[in-house]
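Visitor: My questions are about this predicted structure, shown below with the sequence.
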Amino acid sequence: MIRTLNLRGKRPSRSELLTLIPRNAIDVDAASAVASDLIADVRERGSVALREQAQLLDHVSEYDIRVPASHFEDALTALDPDLLSALQETIARVRLASAAQVPPAHTTQVAPGATVIQRWQPVERVGLYVPGGKAVYPSSVIMNVVPAQVAGVDSIALASPPQQYFGGRVHPTILAAASLLGVTEVYAMGGAGAIGAFAYGVPDLELEPVNVVTGPGNLYVAAAKRLVRGVVGIDSEAGPTEILIIADHTASADLVAADLISQAEHDELASAVLVTDSADLLDAVRAELERQTSTTTHRERVQTACGGEQSALVLVDDLEVATDFSNAYGPEHLEIQTANPQVELSRIVNAGAVFLGDFTPVSLGDYSAGSNHVLPTAGQALFSAGLGAYTFLRAQQIIQYDKAALGVVAAGIRRLSNDEDLPAHGDAVDARFTVNNN
């Protein structure tokens, strides 16, 4: 079901590891042409294009694109009390962890009379995307909305695909989660068209453009986010999920297998990777994967994901090579199940989120850890962070000098501006010290 990659006797360089790591052959660029057409159509024809896309992709028609208040009320009324409690607990934990991501303002006195203040300002408006394909993700509502609220964003809009089995409504648990968080601007729209609607606005819906678009999605959502980057900010191109587990002989094969399956059930394109220095553990995990997959609900999806080129059981000489492999991969989710996880953690540089020990599965992070589950995929952890309050903040510098402090550096500014052949820069400083300027 899942292939083995044997690296015993090898200490690959980073460039060699980049050619060895299992990865989906899919390319976001390959979806760009389709996503670009969908975005352009929404820009040109607004809600008409969104309805046609929903008819084609979601098989719905005659529905409200802007969710009316009654839909929120219906969703909350029908919400199971146990699910309500779970959502409220997750909201509380994510809010606590997100609050730690907001840096305080800091004032630096660089010289007498000369200060530079750095403050963090939230963007004015955000568009948050919650997928609704093979599964429904009220947890993603929380992961998107709470950090934006903690950052201080005033205007929050949310989009999720209309659901055929709910008469074109957004899934009720998504609406209930939004309602719990006080979000009332929700749109029944999905895919690349929704991303385009957020980036450029839809006048006939009175949907104003946003400053930042965040949230996970399929290949076309990832492609759309790449296309609108620069018009708006984005978090990262969060595509099909990934899990990489570093484990040694002390790890429990049944737990490792369970965690690989937990992510593989998301999507046929999900990546499930084990890297271990124990051949015995590798064999035991393979057997457990076969046993547990046979009884899991989404067994066909899991079998496809684990059998794909993006998944593998990797055998290495030691845990140092294992961490090198992981750093080259840059997994969305990294679990470390070793005798002393802190040792391996000290060598980890690239990962969206790291889960340490037997009692910290990725499933915990997906729901109730307090961390955020919107994370970079496809190697983007090498240069991107997961979603957090900081995603919605911009560092802003405020500079104030008095006359004496400016005088200290005036000659240096003149020298630099002349050297760069920008003498008016120096003139603007000298003007402050003319006889008639007090």
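Guide: Nice, I can see it.

Visitor: From here on, just use CA atoms for contacts and neighbour counts.
Guide: OK.

Visitor: mind checking the end-to-end distance for stretch 186-195?
Guide: End-to-end span of stretch 186-195 (C-alpha to C-alpha, to the nearest Å): 13 Å.

Visitor: Tell me which residues of that stretch come out buried.
Guide: 186-195 (16 or more other C-alpha atoms under 10 Å).

Visitor: do the same with stretch 72-81
Guide: Residues of stretch 72-81 classed as buried by neighbour count (16+ other C-alpha under 10 Å): 72, 75-76.

Visitor: one more structure, for comparison:
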Amino acid sequence: MTNTSHVPVGDRLTGRLRFGYSLGSLATGAFGTVPGLLLLPYLTDTLGVPASVAGLLVLLPKAWDVVFNPVAGRISDRTTGRLGARRPYLIYGGVALAICFAALFAGPDTGSATVDALYVAVVFLLCATAFAFFQVPYNALPAELTTSPTERTSLTAWRIAVLAVAILISGAGAPAVRDAFGGLAGYRVMGIGVGVLILLGSVAVFVGTARARVVPPLPSVAGWRETVAAVRDCRPFRVLLTAFVIQAVGIGTLLAGVDYLARVALGDKSWQPLLFAAFVAPALLVMPVWQRFAARHGKRLGYVVSTFVFAVGMCGALFARVLPPVAIVVFVAAAGVGYAGLQVFPLSLLPDVISAEEKRTGQVRAGVFAGVWTAGETLGLALGPGLYGLVLSLGGYVSSAGEEVAQPSSAVTAVVVGVGLIPAVFALAALPLLRRKELFA
């Protein structure tokens, strides 16, 4: 996907390794998408949990990852063996995540919204813990596979392309499976199906990276104090992470709102798969375009332009109550073009920052920085549904235990504002950080 003729042979990645690594995105895409898309509606419109409480239940287990992900990073940094520091966790963490995810929507159905909600919270906490052990080593690998920024951009482009496929399959397929079976049974079948997809991604990335080089161990940070010091001393990482987390909040809010946008604002839940497909599918087409843009104009400018494109597209969703649904789909597709850039540019900049800091300090930073990065991403994506639940609550959204409920006009307005304006505002809020040219390649 990228011309690597100027890259030393030892730093070039084979197509097989690029593809093998990218298949891990089947797991990250599925888990990163489906809970944000369906867990809040599952709680509010199937279990009858109030919107504000449901948002909190989605947030708290993910908040645990903010503390735990850096720990997972340090553990993988210090792991030795013939499989290397990262690969064992790809299979162990991935299998555990698949099992826990299938259990997430297979609750006991006690008839008590409180008991059922607590079950969801506990199992979601287990999911988040297993995901930390998969995602943190997965994010750390690119910095160790090659020292070439060009190769890392290419590797990231492959990864994001598969991620787009995974998000498209899980984001459009999961609601379709749920609706085909209906009610609790639909959620349970959907949970098993997504669990299988996560399992396939975990096994595929473990096998696909079997020939990856094992990096000789270097000294690593030992505890929280050293982790905080490592992040504090690396200004490029702090700036990049902050921008990424701010935008992740907006994306998390968008994912949480798609189901409500279709059902409540557009009046037909059958629009949901099309809306989601319109948001994700452009990534498959524009990823090479963003890659060429980065090669010609730099990653920083690409990041800025994609942010504006995303924000403009999401503002178009504010007209959901007055424009035909097809027009809203077009706006969402435009936002999807920007979303592709919001994924590829920060993820391709991350290994560059890690590599530069490891050279400066002589210490391993991949696992620790990947852990902090994943913690930030997890927090941002978790804050999104929590924020959306709060917006729904302020708008007077009426929860139910499966039956159709007429929503007040204020709730419809909250649905539209939450899915359109809030993601745009959070995306644009990161722009002052992206103006610091000296911090980006």
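Guide: Structure received. If you're wondering where the values come from, they're calculated on a predicted model, not measured in any experiment.

Visitor: Overlay them and tell me the TM-score.
Guide: Once superposed, the chains reach a TM-score of 0.21 (TM-score structural alignment, normalised by the length of the first structure), with 158 aligned residues with a C-alpha RMSD of 7.5 Å.

Visitor: circling back: could the buried residues of stretch 72-81 of the first structure go into JSON lines alongside distance to Met143 of the first structure and secondary structure?
Guide: Below are the buried residues of stretch 72-81 of the first structure laid out as JSON lines (distance: C-alpha to C-alpha, whole Å; DSSP: H, G, I helix; E, B strand; the rest coil):
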{"residue": "Phe72", "distance to Met143 of the first structure": "19", "secondary structure": "helix"}
{"residue": "Ala75", "distance to Met143 of the first structure": "19", "secondary structure": "helix"}
{"residue": "Leu76", "distance to Met143 of the first structure": "19", "secondary structure": "helix"}
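
Visitor: Next, format those residues as JSON lines and append distance to Gln342 of the first structure.
Guide: Listed next are those as JSON lines, based on distance: C-alpha to C-alpha, whole Å:
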{"residue": "Phe72", "distance to Gln342 of the first structure": "45"}
{"residue": "Ala75", "distance to Gln342 of the first structure": "44"}
{"residue": "Leu76", "distance to Gln342 of the first structure": "43"}
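
Visitor: In contact with Leu60 of the second structure, which residues are there?
Guide: Counting by C-alpha atoms under 8 Å, 6 or more residues apart in numbering, Leu60 of the second structure makes contact with Ala121.

Visitor: separation between it and Thr227 of the second structure?
Guide: Applying C-alpha to C-alpha, the value for Leu60 of the second structure to Thr227 of the second structure is 23 Å.

Visitor: Leu26 of the second structure now?
Guide: According to C-alpha to C-alpha, Leu26 of the second structure and Thr227 of the second structure sit 29 Å apart.

Visitor: same check, this time on Val312 of the second structure
Guide: Using C-alpha to C-alpha, Val312 of the second structure is found at 37 Å from Thr227 of the second structure.

Visitor: Check which residues of the longest helix seen in the second structure are buried.
Guide: Longest helix in the second structure, counting residues (DSSP state H): helix 325-361. Neighbour counts over helix 325-361 of the second structure (16+ other C-alpha under 10 Å) mark 325, 328-358 as buried.

Visitor: go on, stretch 184-203 of the second structure?
Guide: Within stretch 184-203 of the second structure, the residues that count as buried by 16+ other C-alpha under 10 Å are 184-203.

Visitor: Can you list which of the buried residues of stretch 186-195 of the first structure are found in helices?
Guide: Among these, the members found in helices (DSSP H) are 191-195.

Visitor: on that earlier part again, which strands and helices lie in contact with the longest helix of the second structure?
Guide: Applying 3 or more C-alpha pairs under 8 Å, 6 or more residues apart in numbering; DSSP states H and E, one finds that helix 325-361 of the second structure contacts helix 142-145, helix 149-181, helix 235-260, helix 271-280, helix 282-297, helix 299-316, helix 366-394.

Visitor: So which of the buried residues of stretch 184-203 of the second structure are in helices?
Guide: Checked against DSSP H, those include these in helices: 184-203.

Visitor: which SS state does Arg119 of the first structure fall under?
Guide: What DSSP: H, G, I helix; E, B strand; the rest coil gives for Arg119 of the first structure is strand.

Visitor: so how many other residues sit close to it?
Guide: Residues lying near Arg119 of the first structure (other C-alpha atoms under 10 Å) number 16.

Visitor: Which element is encountered next along the chain beyond the helix or strand hosting Asp280 of the first structure?
Guide: Per DSSP states H and E, Asp280 of the first structure falls inside helix 279-293. Once helix 279-293 of the first structure ends, the next helix or strand along the chain (criterion: DSSP H and E) is helix 299-307.

Visitor: That following helix: which residues count as buried?
Guide: 299, 301-307.

Visitor: Which strands or helices does that helix pack on?
Guide: Helix 299-307 of the first structure packs on helix 253-264, strand 271-276, helix 279-293, going by 3+ C-alpha pairs under 8 Å, 6+ apart.

Visitor: Show me what counts as buried in stretch 419-432 of the second structure.
Guide: By neighbour count with 16+ other C-alpha under 10 Å, stretch 419-432 of the second structure contains the buried residues 419-431.

Visitor: Wait, Ser306 of the second structure touches Gly336, no?
Guide: No. Using C-alpha atoms under 8 Å, Ser306 of the second structure is not in contact with Gly336, being 9.5 Å away.

Visitor: List the residues that contact the closest residue to Leu57 of the second structure other than its chain neighbours.
Guide: Nearest non-adjacent residue to Leu57 of the second structure, counting by C-alpha to C-alpha, 6 or more residues apart in numbering: Ala121, 5.8 Å away. Residues counted as contacts of Ala121 of the second structure (C-alpha under 8 Å, 6+ apart) are 57-58, 60-61.

Visitor: ok, Val110 of the first structure to Val146 of the first structure distance?
Guide: 36 Å.

Visitor: So which of these two has more stuff around it?
Guide: The neighbour count for Val110 of the first structure versus Val146, taken as other C-alpha under 10 Å, is higher for Val146 (24 against 11).

Visitor: Quick check: chain neighbours aside, which residue is closest to the more buried one?
Guide: In space, Val146 of the first structure is closest to Arg95, 6.0 Å off (C-alpha to C-alpha, 6+ apart).

Visitor: Next secondary structure element downstream of the strand or helix carrying the one you found?
Guide: Using DSSP H and E, the element containing Arg95 of the first structure is helix 81-99. Later in the chain than helix 81-99 of the first structure, the nearest helix or strand by DSSP H and E is strand 106-111.

Visitor: ok so, going back, now the buried residues of stretch 186-195 of the first structure in a markdown table, with distance to Ser262 of the first structure?
Guide: Formatted as a markdown table, those follow (distance: C-alpha to C-alpha, whole Å):
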| residue | distance to Ser262 of the first structure |
| --- | --- |
| Val186 | 29 |
| Tyr187 | 30 |
| Ala188 | 28 |
| Met189 | 28 |
| Gly190 | 25 |
| Gly191 | 24 |
| Ala192 | 27 |
| Gly193 | 30 |
| Ala194 | 28 |
| Ile195 | 28 |
